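S.K.: Predicted model, plus sequence, below.
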Amino acid sequence: MKFGFALRRLALTGPGKAPAEVTFTRGLNVIAGPSDSGKSFIAQCLDYALGGGAAPKEIPEAEGYSTVVLEIEAYSDGRIYSLERSLRGGEVLCKTDGQSDRVLAAKHQGGKEDTVSQFLLDLSGLGTKKVRTNEQGKTRPLSFRDIARLVIIDEETVIKEDSPILSGQVIHKTVESGVFRLLLTGTDNSSIVAKEDPKVAKGRQAGKVELLEGLLKATRERLAELGEVSTLAEERDRLTRIEASIQTSLIERNAAQASVAPLQTRRSTAWTALKAVESKLAVLSELQTRFDLLEQQYESDLRRLVAIAEAGVRLDQLKEERCPMCGALAEHQHHDHREAHPAPADVSQACKAEAAKTSKLLQDLQTTRAANASEVEQHQTARATRQAEFDAISAELKALMQQHVDVASKKVDDLRARAETCRKVIEHLERVQELEELLDEANKPKKKQKTDVAGAAVSTAQADPFSREVEALLKSWHFPDLDRVSFSENDQDVVISGRARKSHGKGVRAITRAAFNLALLRLCIEDERPFPNFVLIDSPLLVYEEPDADEASFPQDIKRHFWESVKASFTDAQVIIIENRNQVPDVGTLSKVNVIRFTGNDQGRRGFIPEARGDK
């Protein structure tokens, strides 16, 4: 079996308390006993360990117990998991050999992996399924709580008149029918594209109208700022005329520019000649400045050389009396320490020769400088001439430009400004027209459109294979006067021999409710559809225990056929029946069945929870 899991052991533990536990096997399991022996408490503990929101009811026998432990075995790989949850609430601790312990959130959260709901859905093959929540096709992830009510049927639910599919809460009807359809067909609602909620659509439409009105008002205000405005057609015609005038004015401006072209050429030539003279003058002026600096240098050198020559003559005339180094008199001087130096007369002669050469260079420089100064003066005269010629041509050109070209250019600029204003007016008029059309469309009453989303209720045709399974089970139980079992689309429940299931007394409703849930289990097994593949039913044979007035004559042999059929039909899955001890047959009929019998007294096992020491 690819999907689902089997319940192996349920236990209550607490400090200093002997564990209260029951074990289960595949196939049929029976928990039998009198009232107040803890049978229904077992069903509550199972549901709680599997993520149920309500903790088990407080009973005196459970005082001191703190934790529910449920062992389950995955059908896919045989791995055993232990789910532990405090009776005070909180999350679920999941343990298994070879893996780290996991804390699973008790409450389902779509998209979250670490929840007990997602863990159980994955084991059941339903981990990625979605269900529809309303008529518009909105969907949400499936929760194990959506499935739990179809596999754990307590003693109160088993006799209800409502459909086994439905909880009786109108707001959940779409989801509950969608879950049943998913189990019957294997197809969920993931592909449905949700239709917009009418209230949301109405609010969105009102917002759209408000937005369009605001945009229209703002556009009209900007249009008013542009001055007097005609109709859209007139403004377009006006723009056409302005653009034609622009073309004519451009031709006139081009002709005016052509008339001054020769003068512009002359001005350009004069400008080039002026810049050439100025460039040559700048070079000559720079040379003249450098010549002046060189002349100053030569004159400085000459003065220095003359001074050195005169000093040499004077030094040569002096008598040497004492050593300039040590101060010794001549007769005491030793000349081995003296260094060779030229005589002052030689130095004086060398300076005079160098001065003669420098004087010659100075004369040459002065000649060159005079020639350069003359050339500078000539270029200054030429520059003044060129500048006057350029200024005269520029004045003439300016006068012609003002008379012809500038007038034509101004006319073109004015026309272009008018054209731009006209384009803005046209743009705003077109925007106003567009917004008015959108606003008219938004204010029109919307016709109701039929949704393409299929109805939420399970149809008779979709449930036909399921109806045949219910019919087969009831036949195997020898249900009286059985004719045909069908499915009512309105009630979302089976119709047995032409009579609605809910119209029977509570006893018959209980046994037919058992047929409903067991048929769903068998259909999923035969078609290999995703499903937890276990079912627990509390008190399906109530018709024999507390019959209504019209159920007193209900055939007794149905009870025997019920046990034989369930025992033989679900050997590969798991069925747990909780029933009063009077309705459970002897060992022969239930041979090889896991039967847990509570006696309610000291003869055998009293109940689910062991009797405390000292209690009688």
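M.R.: Perfect, I can see it now.
S.K.: hey, let's count contacts and neighbours off CA atoms from now on
M.R.: OK.
S.K.: which non-adjacent residue is nearest Ser565?
M.R.: In space, and not counting its chain neighbours, Ser565 is closest to Ser476: 6.4 Å by CA to CA, 6 or more residues apart in numbering.
S.K.: does Leu142 really touch Lys130, like I thought?
M.R.: Yes. In this structure, Leu142 is within contact of Lys130 by CA atoms under 8 Å, at 5.0 Å.
S.K.: Helices along this structure, start to end?
M.R.: 39-49, 116-124, 144-151, 173-185, 198-224, 232-259, 261-317, 344-400, 406-443, 464-476, 506-526, 542-545, 557-569 (DSSP state H).
S.K.: Turn those into TSV, including distance to Val158.
M.R.: Listed next are those as TSV, based on distance: least, CA to CA, whole Å:
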stretch	distance to Val158
helix 39-49	12
helix 116-124	24
helix 144-151	11
helix 173-185	17
helix 198-224	38
helix 232-259	76
helix 261-317	109
helix 344-400	110
helix 406-443	53
helix 464-476	16
helix 506-526	5
helix 542-545	9
helix 557-569	16
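S.K.: Below is an additional structure, to be compared with the one above:
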Amino acid sequence: MTIILNKLTVTGPGKTPAFLDFNQKSHLVLGPTDTGKSYIIECLRYCLGSNQRPKDIGYSEGYTRISLQIILSNGEEYTLFRDLIEGGESVYPGLHINPPQIEASPLSQEISQLLVSWGNGSGKKILIKSGELGNFTAGDLRRVSIFDEIETLENAPFEGRDTNLKTRNRSALTLVLTGSDDSDVVLPPSTKKLHIAKGHIEALLEEIKDLKENIPAEMTKHEAEENLSSVSIAIDRINSYLQNHTTELESLKNEHLRLDNENHLLISRISALTEAKNRFLLLDKKYINDCQRLQAISAAASIVTSFETRSCPLCLTDISHQSRHMSENDITSVLWQAAQAESEKIIDLRKGLELALVDISEKLSALSKNLEENLTLITTNIECQEKLISPISPISKGNLTELNERKTLLIIAVRDFERIERLESRLEEMQTQVKRTKKNTEKDVSQSATLLCNRVKSLLNEWEVPGVECIDFDKTISDIKINQRKRVSFGKGKRGIFLTAYMVALMEHAVSNDYPSLGIIIIDSPLVTYKDPKHTSDDPEEVISEVVKNKFYTWLANRKVIGQIIVLENEEPDKRLKSKLFITEFVGPDKKNGRAGFFPI
């Protein structure tokens, strides 16, 4: 099923409606620059489900709603409404200028959903990224149906420039060309899954490396298992022997614990008494220093009275007449007596301190003797325990703790070996998945491509485009080649006419075979003449001749085959063709005779 455009209308409060009647026919919209042709393209794209609202061009100010009347190939009529302010949309059965208020209710589906259904694309799956399927959408249909001037003349293959969309664009065009989707394709991992797998591989390699570093370099799994078995047997023997001597060993261990605690207590007491002794010795030294100081003061006080009072050697002032000097002469005897008394007091203190030091020394001697005896008992206890254990086996010369530690290390090593084996198996699986990414998911399009290329060449010959000898399809970029040259390698003018032939042929091929297609081609400036200052107007790479232009318009006027073609151009056909074409002509705002542009002025 396909759609046919009937009428485009733009309305707004208090504004004269702007409209374009297609009358269900292929149509030419003719006019110079700034007459609203690009706005018409944007309105049609917007009404057909695009999220991109038409750009304001000045004349469009105040207009708030677009309506597009369409008729399906089965005769059903619908009107698509889009809000220019808030972006809302609705679809009503029948042909309307404004949304009906009472007589009809809008359809529940969105425009994009309806377009996919009307365009035979429902349920179709395409490859949207490497290893990832997605739905065929209205956007894919619009991409092969609507072309503004930039897209018509763009110097890029049809797969597009955006690397994120190239896979999708190629898959969508293959579906339109062959009618076969990608739902049955055996997919390699998607790019996202591939990156995850590569990250997983790096993590596995890193973990394997860490595990191997924890294992002795020359040890094998077999050696680790044998050593573990030997150590386990030795430990079992020791444990068996110990179970038979549990009571005796327990008694020795308890005694060892008691002796060890007593040993710590003795050491603590000896340390405290030693510290006290050292402090007392330091105090005794202080007392000695104090006695020596007091003796010096006493000696000085006893001889100071024998000195004769003399005048100042500098100023010869006599001091004897000063009353303070006379009163202080009596202090000397008091100072001597005080020093003597303090010295005798310190001597008495030293005697008491000496007795305390003797007592501490005796206690330290006794504690040291006890400590020595206790250490002897501990040594004897350890020897008894060793003698009790020694008959077990030659391997038990190392104690049980060391054997248990050895067993633990061997258990960890064996587990690491087993973990490495599992990781290496997982690594091999992940590496196999990564290697499988280079699967050929492309389909054989040769038969459909041949039919397409034949139709493109037929159209170009009918339009008398010069120099076209052969047309080929390059599936790697979803574009055609002319005389073994890529379409984009030609000049601007020829790129446009070649794209037009390519898309018209693709639409006709899809519709005739009931492949996904809207059945319309809307294209802006397919006959543009590009006159670069560096080239003459006769440059065959850049200029579309008058012959091609007239042949193209003749073809458009006489066209009776599949689909609807809407052409927007500023290249005017000759007068004899105008009467044959379904044409809407804009003359521009400066001319009085004729319609100025899309919007009323």
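M.R.: Thanks, I have it. Computed from a prediction, not measured in an experiment: that's the story for all the values here.
S.K.: related to what we said a few turns ago, same list (the helices of the first structure) but as JSON lines, adding mean neighbour count and distance to Ala456 of the first structure.
M.R.: Below are these laid out as JSON lines (neighbours: other CA atoms under 10 Å; distance: least, CA to CA, whole Å):
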{"stretch": "helix 39-49", "mean neighbour count": "22", "distance to Ala456 of the first structure": "27"}
{"stretch": "helix 116-124", "mean neighbour count": "23", "distance to Ala456 of the first structure": "22"}
{"stretch": "helix 144-151", "mean neighbour count": "20", "distance to Ala456 of the first structure": "15"}
{"stretch": "helix 173-185", "mean neighbour count": "22", "distance to Ala456 of the first structure": "5"}
{"stretch": "helix 198-224", "mean neighbour count": "14", "distance to Ala456 of the first structure": "18"}
{"stretch": "helix 232-259", "mean neighbour count": "15", "distance to Ala456 of the first structure": "53"}
{"stretch": "helix 261-317", "mean neighbour count": "15", "distance to Ala456 of the first structure": "87"}
{"stretch": "helix 344-400", "mean neighbour count": "15", "distance to Ala456 of the first structure": "89"}
{"stretch": "helix 406-443", "mean neighbour count": "16", "distance to Ala456 of the first structure": "31"}
{"stretch": "helix 464-476", "mean neighbour count": "20", "distance to Ala456 of the first structure": "17"}
{"stretch": "helix 506-526", "mean neighbour count": "23", "distance to Ala456 of the first structure": "19"}
{"stretch": "helix 542-545", "mean neighbour count": "20", "distance to Ala456 of the first structure": "33"}
{"stretch": "helix 557-569", "mean neighbour count": "17", "distance to Ala456 of the first structure": "32"}
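S.K.: wait, which of those is closest to Ser591 of the first structure?
M.R.: Comparison of the helices of the first structure against Ser591 of the first structure by CA to CA identifies helix 557-569 as nearest, at 9.4 Å.
S.K.: what's the closest one packed up against?
M.R.: Judged by 3 or more CA pairs under 8 Å, 6 or more residues apart in numbering; DSSP states H and E, the packing partners of helix 557-569 of the first structure are strand 27-33, helix 464-476.
S.K.: And the ones you listed: which comes nearest Gly137 of the first structure?
M.R.: helix 464-476 (24.4 Å).
S.K.: how far apart are that closest one and its match in the second structure?
M.R.: Its aligned residues in the second structure lie a mean 1.2 Å from helix 464-476 of the first structure after superposition (mean CA distance after the TM-score superposition for the first structure).
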